[in-house]
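Asks: this one's structure only:
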């Protein structure tokens, strides 16, 4: 009986997935997120790294430091080893996994983490992204690139100050997906 349960559980785990950034390395949960957002929020992200923000219990937040709508609540302190060093004009290649597409708008932007606000204009925008009605997704849904702006107004020079944020809203599913890549410009 147990031998039959494993394939069913594996299939169930796959059906929970929706989308996330696999490269460059995105923020992940850890002890700092657990302190800020609570163990239930960390558990929700760890059980399905590709799940929507709506699956993360924000009511378990232990402090104002937890903002599920900023990097899924993942904290810089848990991800300091993932900081990308970039230069103005540099192209950054992204890879996304989209096991279950949900059509809707998406973008990649530079976000000031202190204010959770976009710096400048989005670096890449999709009016229609991850359309589940298509036989196959366009390659630019899972492999795309952005260019670091020449002028960020003196921002993004300190670790933890800025992230490249991939943001996608599946309209019909009513689900929000987000990942952050920490970076500094030199």
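Replies: That came in fine, so what should we check first? Only a predicted model underlies this, so the values are computations on that prediction, with no experimental measurement involved.

Asks: Could you use CA atoms for every contact and neighbour count after this?
Replies: Fine.

Asks: all helices for this protein, in order.
Replies: Counting by DSSP state H, the segments of the chain that form helices are 2-16, 31-37, 39-47.

Asks: Which positions within the last one qualify as buried?
Replies: It stands for helix 39-47. Across helix 39-47, burial judged by 16 or more other CA atoms under 10 Å covers 39-45.

Asks: Redo those as a markdown table? Include distance to residue 169.
Replies: Formatted as a markdown table, the buried residues of helix 39-47 follow (distance: CA to CA, whole Å):
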| residue | distance to residue 169 |
| --- | --- |
| 39 | 25 |
| 40 | 23 |
| 41 | 20 |
| 42 | 21 |
| 43 | 22 |
| 44 | 19 |
| 45 | 17 |
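
Asks: Now for these: which two are most distant?
Replies: 39 and 45 (10.1 Å; CA to CA).

Asks: which helices and strands sit right next to the longest strand anywhere in the chain?
Replies: If you go by DSSP state E, the chain has its longest strand at strand 175-185. Judged by 3 or more CA pairs under 8 Å, 6 or more residues apart in numbering; DSSP states H and E, the packing partners of strand 175-185 are strand 20-23, strand 84-86, strand 162-170.

Asks: got another, please set it beside the one above:
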């Protein structure tokens, strides 16, 4: 119930924002993020659920904005998904303010903040604000979960499914992460 209320509150904040993943349930800010990044960073994300990384000011050197926009596994343990090789994962994004640029969805090792394997989907041109209407696959798309090396991503918090988008004209970076384990 707590995660449903937090997700609904975060989605309400998206109306005046830029973009974020809404499904599967993404990492949300919380007390552990406040400890790592400062309460002001959490307040900024809660006020604008799709705020670009460049608009968040961490208060400590322990904050890693470039991993899940600073959101931590400790605040999101109840949102862990289970994926297996071959699963088709339906993803949804909200893009109230588009900014054209590249985007992708990848599996990221959270200990090293490095991508495992190839991106699951890539967009050379994503969220182009010059189009009269965004392509449907910018806000609703699917990825196929790959076969990972034996033992990879079997413990919750080790890996995330990361949506990454960089608006080149706006020079703004957006990230959303989905916690998962291999089933």
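Replies: Thanks, I have it. Everything quoted here is computed from the prediction, not taken from an experiment.

Asks: What would you report as the TM-score here?
Replies: Here the TM-score for the pair of chains, by TM-score structural alignment, normalised by the length of structure 2, is 0.90; 171 aligned residues with a CA RMSD of 1.3 Å.

Asks: coming back round to it: and of the helices and strands packed on strand 175-185 of structure 1, who's closest to residue 50 of structure 1?
Replies: Short answer: strand 20-23, nearest of those by CA to CA, at 4.9 Å.

Asks: Show me what that closest one packs onto, helices and strands only.
Replies: Counting contacts by 3+ CA pairs under 8 Å, 6+ apart, strand 20-23 of structure 1 packs against strand 91-97, strand 175-185.

Asks: Specify, as a residue range, where the longest strand anywhere in structure 2 falls in structure 1.
Replies: Identified as the longest strand of structure 2 according to DSSP E is strand 114-126. Under TM-score structural alignment, the counterpart of strand 114-126 of structure 2 in structure 1 spans residues 117-129.

Asks: Need the contact partners of that stretch.
Replies: 102-112, 141, 146-148, 152, 168 (CA atoms under 8 Å, 6 or more residues apart in numbering).

Asks: show me the contacts for the residue of structure 2 positioned farthest from its centre.
Replies: When distances are taken from the C-alpha mean of structure 2, residue 132 lies farthest, 25.8 Å away, according to CA atoms, centre = their mean. The contact partners of residue 132 of structure 2, by CA under 8 Å, 6+ apart, come to none.

Asks: how close does it sit to residue 98 of structure 2?
Replies: 11 Å (CA to CA, to the nearest Å).

Asks: and if you look at residue 3 of structure 2?
Replies: Going from residue 3 of structure 2 to residue 98 of structure 2 by CA to CA gives 27 Å.

Asks: Same check on residue 161 of structure 2?
Replies: Residue 161 of structure 2 is 22 Å from residue 98 of structure 2, by CA to CA.

Asks: So those two - more neighbours on which side?
Replies: Shown here are residue 161 of structure 2 and residue 98; by other CA atoms under 10 Å, residue 161 has more neighbours (23 against 20).
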